[in-house]
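Enquirer: Build the 3D model from these lines:
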Amino acid sequence: MTAALLCADPLVTAACSAAAALVLLMSVLPKLRDFERFHAALDAYQLVPAAWTRAAAMAFVAAETGAALLLVARPLQAASAVAGLAVVGLATAAVGINLARGRRDIRCGCDAEGVPLSGGLVWRNAALLAVLGAAAASAAAAPTRVMAPLDFAAAGFCALALLLMWLASTQLLANAVRARA
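Expert: You can find the predicted model right below:
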């Protein structure tokens, strides 16, 4: 099987979309559970005027939720992955801007752990961007075949493996903070 055929395989699209949907849903839940904490984190980023941070926080949570739901409802569509790319890209850019400013004491606001900004956070997000990019590229290519029932199981296991890698990287970032303290 050539790389082009593999990229166009709907199994790749389904696995990457499902993994990204799970990550986005797991990321948005702490924001919904404790919106004030996320609002405070976004305010600390100092990317929008203080008067706008509540609205910006609400808009980001809505966009993240929408991207996750799109990936669940339309997993084989390139537009769903592009929506996820936009949300994760925006969050990663915000982290990068503050790292460039030398502001490493800010909590990311991306999870319940409250991991501070770091290069590791950018790399973790870059991995998610790669997964979303693979989903978008695979969905945009002409599908090479129809998915069989076993393909759905394989996509689920691949998505679970990707999710576990995401969770492990998040835990490593949190442990690094504890080890430094």
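Enquirer: from here on, contacts and neighbour counts on C-alpha atoms
Expert: Noted.
Enquirer: Can you tell me the closest non-neighbouring residue to residue 169?
Expert: residue 124 (6.8 Å; C-alpha to C-alpha, 6 or more residues apart in numbering).
Enquirer: Now the second one, please; I'll put the structures next to each other:
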Amino acid sequence: MNPSSVMMMGGLSALCAGSVGIMFLVAGFAKLREHDLFLGTLSSYRLLPAGSLEAAGWALAFAEVMTGAMLLSGFGLAVGSVLAACMLLLFAGAMGVNVARGRTDLSCGCTPGQKGETLSWSLVLRTLACAGLALLPAVVGRSSSWVLQVEGVMCGVACWMLWLAFRSLLQAQTVASTGAEA
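Expert: So this is what the prediction gives:
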């Protein structure tokens, strides 16, 4: 592989680490901050015994924070990448089971305290795509240039923030158009 391809793949790996890392860090802290709300969402999925919800809720929140920190810092990048991909596959599976049951009115539970999306097959597919992106840093590895690594992570954080802004604009537009029709 030529040097420019290696740099490009390292930058892409850092971009994925940054965007997935910040997503996990924010989601994990939200689950810690709004723990009771998250437990309600976790319970509504009806996939875990009631006695295990509390432990599962804390474990998931801490795992998300640690995974996000690994991806953003680059320390344990491969482990963080694999953990993120595994959690995203688990989330997609849990959502898919409920969509298949016809239970699409549930919140995704991604970031408690914020308006989440309701379950759908498109959300399941998007979560699976994110799992693929999360795995890229484990496959490609870290960029050989620390500057490129930092730039890639910061671009990933910026992409995630743009995604949130875009989603907020779409929600505001939907609310405005719904209010205009009433």
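Enquirer: circling back to that earlier point, please tell me I have it right and the residue nearest to residue 169 of structure 1 contacts residue 166.
Expert: Yes - contact criterion C-alpha atoms under 8 Å: residue 124 of structure 1 and residue 166 qualify, at 7.4 Å.
Enquirer: Look up how far residue 35 of structure 2 lies from residue 102 of structure 2.
Expert: 26 Å (C-alpha to C-alpha, to the nearest Å).
Enquirer: Those two: which has the busier surroundings?
Expert: Remark: of residue 102 of structure 2 and residue 35, residue 35 carries more neighbours, 19 against 11, as counted by other C-alpha atoms under 10 Å.
Enquirer: ok, now which ones touch that one?
Expert: 57, 58 (C-alpha atoms under 8 Å, 6 or more residues apart in numbering).
Enquirer: Where do the helices of structure 1 begin and end?
Expert: Secondary structure of structure 1 (DSSP state H): helices at 3-8, 10-33, 35-45, 53-73, 78-100, 119-140, 149-180.
Enquirer: Can you say which of those is packed in most?
Expert: Among those, helix 10-33 has the highest mean neighbour count (mean count of other C-alpha atoms under 10 Å), at a mean of 23.
Enquirer: how near is residue 178 of structure 2 to residue 171 of structure 2?
Expert: 10 Å.
Enquirer: sorry, that was for residue 98 of structure 2
Expert: Computed as C-alpha to C-alpha, the residue 98 of structure 2 to residue 171 of structure 2 distance reads 24 Å.
Enquirer: One more: residue 11 of structure 2?
Expert: Using C-alpha to C-alpha, residue 11 of structure 2 is found at 32 Å from residue 171 of structure 2.
Enquirer: Same check on residue 53 of structure 2?
Expert: Distance of residue 53 of structure 2 to residue 171 of structure 2, given as C-alpha to C-alpha: 31 Å.
Enquirer: got the end-to-end distance for stretch 101-120 of structure 2?
Expert: Taking C-alpha to C-alpha as the criterion, the two ends of stretch 101-120 of structure 2 lie 11 Å apart.
Enquirer: so what corresponds to residue 126 of structure 1 in structure 2?
Expert: Using TM-score structural alignment, the partner of residue 126 of structure 1 in structure 2 is residue 128.
Enquirer: and that match, what does it touch?
Expert: Contact analysis of residue 128 of structure 2 by C-alpha under 8 Å, 6+ apart lists 88, 89, 92.
Enquirer: and of those residues, the nearest to residue 111 of structure 2?
Expert: Checking these against residue 111 of structure 2 with C-alpha to C-alpha, the nearest one is residue 88 at 13.8 Å.
Enquirer: who are the neighbours in contact with the nearest residue to that closest one once chain neighbours are set aside?
Expert: Excluding the flanking residues, the one nearest residue 88 of structure 2 by C-alpha to C-alpha, 6+ apart is residue 131, at 5.3 Å. When contacts are counted by C-alpha under 8 Å, 6+ apart, residue 131 of structure 2 touches 84, 85, 86, 88, 89.
Enquirer: State the distance from residue 131 of structure 2 to residue 37 of structure 2.
Expert: When residue 131 of structure 2 is compared with residue 37 of structure 2 (using C-alpha to C-alpha), they lie 25 Å apart.
Enquirer: All set, thanks.
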